[in-house]
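Enquirer: take a look and give me a structure for this.
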Amino acid sequence: MAQRRTVVINSSASSTCWDVGTGLRHLGVIVDGSRRWAKARALSTADGHRAGAEKIHEVLDWCEESGIQVVTMWVLSVANLRRPADELSPLLNIIEDLVLDLHCTGRWDVRPIGDFGLLPKRTAAIMSLVAGAEKPQPGAMQVNVAVAYGGREELVGAVRRSVAELAARGYNAEDIAEALEERDIARHLYTSGQPDPDLVIRTSGEQRLSGFMAWQGFQSELYFCTSLWPDLTRRDFDAALASYDRRSRTRGA
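Expert: Alright, predicted model coming up:
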């Protein structure tokens, strides 16, 4: 169960008391702005991605302290794989190190998700290794690291696997069209068995989802933060949770 935590924000003008974290089980995060952060500081793009990876560790600490059960961090989209090799290669190395480091802490249930078939062999092998590794103690926070991920691609894959499953049971095309249900597709998503995201945060000021969790996020609350990802502060994070906490969620009822 998500914990409640009172946060006091002090400023020269006033102090604000927020009670955060109510009912937030799954947090989705679109990690955005590391390249712009590096450019603004005359640093290399790789330096920006390294700073972004360090921030992921910090934000996961905040999530754990807030009692969040599942966190999905989108760190590499399918479209990102079209970046120039001199940028993509260091980025993949940083992601490999990030996923291994998160796993080796032993604190969290780290689950790389995405289409690993699109990745170089070494990167794909590391993602698969961690995905299949022994899990930590029950109750550990689940951390999905979305790599080579796209929401449309995830849906297409889930439908294909659902159709193949029904075909293997002897269904013909007409039978499949009649029998296919939402639960069949949901069972073949990367996040099968996990709650849908309650809140999705995107950093850097961009106000779009870019296909992130297109199926799972249909009722997610959205929070767009102007901070570039490496600049994200605890105040920014708590403001997002407080915003979620103040919203009335009817889920269409």
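Enquirer: CA atoms for contacts and neighbours, from now on please.
Expert: OK.
Enquirer: got the contact list for Arg208?
Expert: With CA atoms under 8 Å, 6 or more residues apart in numbering as the criterion, no residue contacts Arg208.
Enquirer: A helix includes it, no?
Expert: No - counting by DSSP: H, G, I helix; E, B strand; the rest coil, Arg208 is located in no helix; its state is coil.
Enquirer: next one: it from Ala177, what distance?
Expert: Distance of Arg208 to Ala177, given as CA to CA, to the nearest Å: 32 Å.
Enquirer: and what of Leu100?
Expert: Leu100 is 41 Å from Ala177, by CA to CA.
Enquirer: which of those two has more residues huddled nearby?
Expert: Leu100 (16 against 11; other CA atoms under 10 Å).
Enquirer: please verify my assumption that that one contacts Ser128.
Expert: No - counting by CA atoms under 8 Å, Leu100 stays clear of Ser128, with 11.2 Å between them.
Enquirer: so what's Leu60 closest to, chain neighbours aside?
Expert: Val71 (7.9 Å; CA to CA, 6 or more residues apart in numbering).
Enquirer: and this one, so I can compare the two:
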Amino acid sequence: MKALYRLYAGILRRQLAGLPMPQHVAIAMDGNRRWARGAGYDDVRIGHRFGAEHLELFLQWCSEAGIRCVTAWVASADNMRRRDSAEVDYLMHLTETVLADHVRRDHNWRLHVAGQLDLLPDSTARALKEAVEETRYRSGAGELTIAIGYSGRGEVLDAVRELLDEAAASGRSAAEVAGALTEDDIRRHLYLPDLPDPELVIRTSGELRMSDFLLWQTARSEIAFCDVYWPAFREIDLLRALRTYGRRQLERSS
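Expert: Just a heads-up that it's a prediction; the model follows:
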């Protein structure tokens, strides 16, 4: 089976030759709990551990494919508020001890964080901020964004609030702001305004919806829905998504 897998992966890589490639891929890492139940674990938190560790492999595959920008959705703001507190606490522990630690060791990436950090435990927010600072000046590294405590609607609301606060501080009226408002005005108040929008978004677990992920940034993105749960996501699943993306881009340009 391993030999057949390697053969198929090699075929997929050859099929990517000459196709347009996305520079920014966003991944909604969904299905950890369902994967754990399907694998026979009574404690669904085991799925989160496998999921957190699996991101390391995904980043390696992206690097090898030439993808320079990745956004990974770790936990939504809704998850933080509604999930069982023991499960959330464990996920935050994994963020500190697995995700942040991996980025410190993997010099291929600079870390960014998007989300409402006030929803996170102090220790988690601190670990992420320290990892951001530690990776900030890595020469030639790609850009990795961890979306945690994240809501797409919340990001747009925060951007509008900042824009209005900025306008009020400068003495501009609401009518003046409304009359001159542009998309760029909103964009420059997003959590990470300097990063490019993702050209490709992958969501695992068979869910056919975006939920609340990067609602502003994905308006023109290609979406690839994958049936497998996140811990079972394979390199060939990524390669097939890249192949579909490239072929669609060629079709549009022809």
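Enquirer: now what about the TM-score between them?
Expert: The TM-score (TM-score structural alignment, normalised by the length of the first structure) is 0.89; 243 aligned residues with a CA RMSD of 2.2 Å.
Enquirer: can you get me a residue count around the aligned residue in the second structure for Glu181 of the first structure?
Expert: Matched to the second structure by TM-score structural alignment, Glu181 of the first structure sits across from Thr182. Here the number of neighbours of Thr182 of the second structure (other CA under 10 Å) works out to 10.
Enquirer: cool, and the one 10 residues further on?
Expert: The burial count assigned to Leu192 of the second structure is 14, neighbours taken as other CA under 10 Å.
Enquirer: how about the helices in the stretch 101-250 of the first structure?
Expert: 121-131, 151-168, 173-179, 182-187, 234-246 (DSSP state H, counting those that start in this stretch).
Enquirer: looking at those, which is closest to Gly67 of the first structure?
Expert: Nearest to Gly67 of the first structure among the helices of the stretch 101-250 of the first structure is helix 234-246; the distance by CA to CA comes to 11.5 Å.
Enquirer: so how far does the closest one sit from its counterpart in the second structure?
Expert: Following superposition, helix 234-246 of the first structure is found to deviate from the second structure by 0.7 Å on average (mean CA distance after the TM-score superposition for the first structure).
Enquirer: what does that helix contact?
Expert: Residues beyond helix 234-246 of the first structure that count as contacts (CA under 8 Å, 6+ apart) turn out to be 7, 9, 18-22, 62, 199, 201, 221, 223, 225, 227.
Enquirer: can you pull the buried residues of that helix?
Expert: By 16 or more other CA atoms under 10 Å, the buried positions in helix 234-246 of the first structure come out as Phe237, Asp238, Ala239, Ala240, Leu241, Ala242, Ser243, Tyr244, Asp245.
Enquirer: quick check, nearest of those to Gly52 of the first structure?
Expert: Out of the buried residues of helix 234-246 of the first structure, the member with the shortest distance to Gly52 of the first structure (by CA to CA) is Phe237, at 15.0 Å.
Enquirer: pretty sure Arg161 of the first structure sits against Arg187.
Expert: No - using CA under 8 Å, Arg161 of the first structure is not in contact with Arg187, being 9.5 Å away.
Enquirer: and the residue lying closest to Gln217 of the second structure once chain neighbours are set aside, how many neighbours does it have?
Expert: Excluding the flanking residues, the one nearest Gln217 of the second structure by CA to CA, 6+ apart is Asp197, at 5.1 Å. Per other CA under 10 Å, the neighbour tally for Asp197 of the second structure reads 20.
Enquirer: now the one 10 residues further on
Expert: If you count neighbours by other CA under 10 Å, Glu207 of the second structure ends up with 15.
Enquirer: Gly151 of the first structure is in contact with Gln216, isn't it?
Expert: No - the pair Gly151 of the first structure / Gln216 is not scored as a contact, 9.4 Å apart, by CA under 8 Å.
Enquirer: separation between the residue nearest to Leu60 of the first structure and Ser77 of the first structure?
Expert: 17 Å.
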